[in-house]
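**Q** coords please:
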Amino acid sequence: MKITRQLQGFALHIADRLIPVKPVVRPIQELNTLERESRRMHLYLATNCPSSISIKRHCKRLGLRVVEKDVRRVDAFLNELVHGGGAPRVPCLRVDGDKTSDWLYSPEAILEYLERRF
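**A** A predicted model of the protein is given here:
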């Protein structure tokens, strides 16, 4: 089962590189607001994780420029994830507020938050 998930992740990674995502067309004022809001979000992901790839593509489709942090490439990102969120699981979306940060781990919860917010 782990091998099929790895193969699926590898295939999705290749498809993500080859097939571009067309973002939603929005007015310029809304794009400026999205730019400010999306810089407060950090997406912790793994390159070959199918859930991470789908969340990343969904963010691009919405026109969000979230900060992407690959935990398999940079150990500091993994440390941030473990110390801040409490678990070394990807995908994880960190939303920085004024005083606190919210950590969303479930792909369903991340998609629900993005659809509700944007």
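
**Q** From here on, just use CA atoms for contacts and neighbour counts.
**A** OK.

**Q** Buried ones in stretch 27-46, by neighbour count?
**A** Applying a neighbour-count criterion of 16 or more other CA atoms under 10 Å, the buried positions in stretch 27-46 are 34, 37-38, 40-46.

**Q** run this one through as well so I can compare:
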Amino acid sequence: MGVIRWILGRIILVVEALTKPKPPKLNADQHQAMVAFSKQVTLYQFQACPFCVKVRQASRKLGLPLAAKDAKRDMAARRELEQGGGKIKVPCLRIQQGDKVQWMYESDDIIAYLNQATTPITQAD
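**A** This next block holds a predicted model:
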């Protein structure tokens, strides 16, 4: 079973590499705003998880440089995820706005949040 999982993981990563979306063309102000926003969010992931790939692809499509922590291999990240979010489940987006921290699970919810949060940035002229 481990060998099959390893092979499927490699296939997922190859497909991700071959289908990387191109980021949008952003002006300097939009790029700065995206970088500033990206400092508020961190993606907890497993590298070959298809739902994590879906979130990473969506962030690339938005032009959002998304910081990611591998909760499978990085035990400190795994503990952060379990203590902060309450469970080891990926993908999980950690959103920090000031002193308030929110943990968001589910790839579709994460993508919807990223789209909604970055729309004002990409629509600005």
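
**Q** which among the buried residues of stretch 27-46 of structure 1 gets closest to K2 of structure 1?
**A** Taking CA to CA as the measure, K2 of structure 1 lies nearest A46 of the buried residues of stretch 27-46 of structure 1, at 15.1 Å.

**Q** show me what contacts that closest one?
**A** With contacts taken as CA atoms under 8 Å, 6 or more residues apart in numbering, A46 of structure 1 has the following neighbours: 52, 70-72, 90-91.

**Q** give me that answer again for 6 Å
**A** Applying CA atoms under 6 Å, 6 or more residues apart in numbering to A46 of structure 1 gives the contacts 70-71.

**Q** center of structure 2, which residue is that?
**A** Central residue of structure 2 (CA atoms, centre = their mean): L43, 4.2 Å from the mean position.

**Q** so of the buried residues of stretch 27-46 of structure 1, which ones are in helices?
**A** The helices in this structure, assigned by DSSP state H, contain 34, 37-38 from those.

**Q** for structure 1, what's the longest helix?
**A** Taking DSSP H as the assignment, the helix of structure 1 that covers the most residues is helix 2-18.

**Q** buried sites along it?
**A** Using 16+ other CA under 10 Å as the test for burial, helix 2-18 of structure 1 gives 9-10, 12-13.
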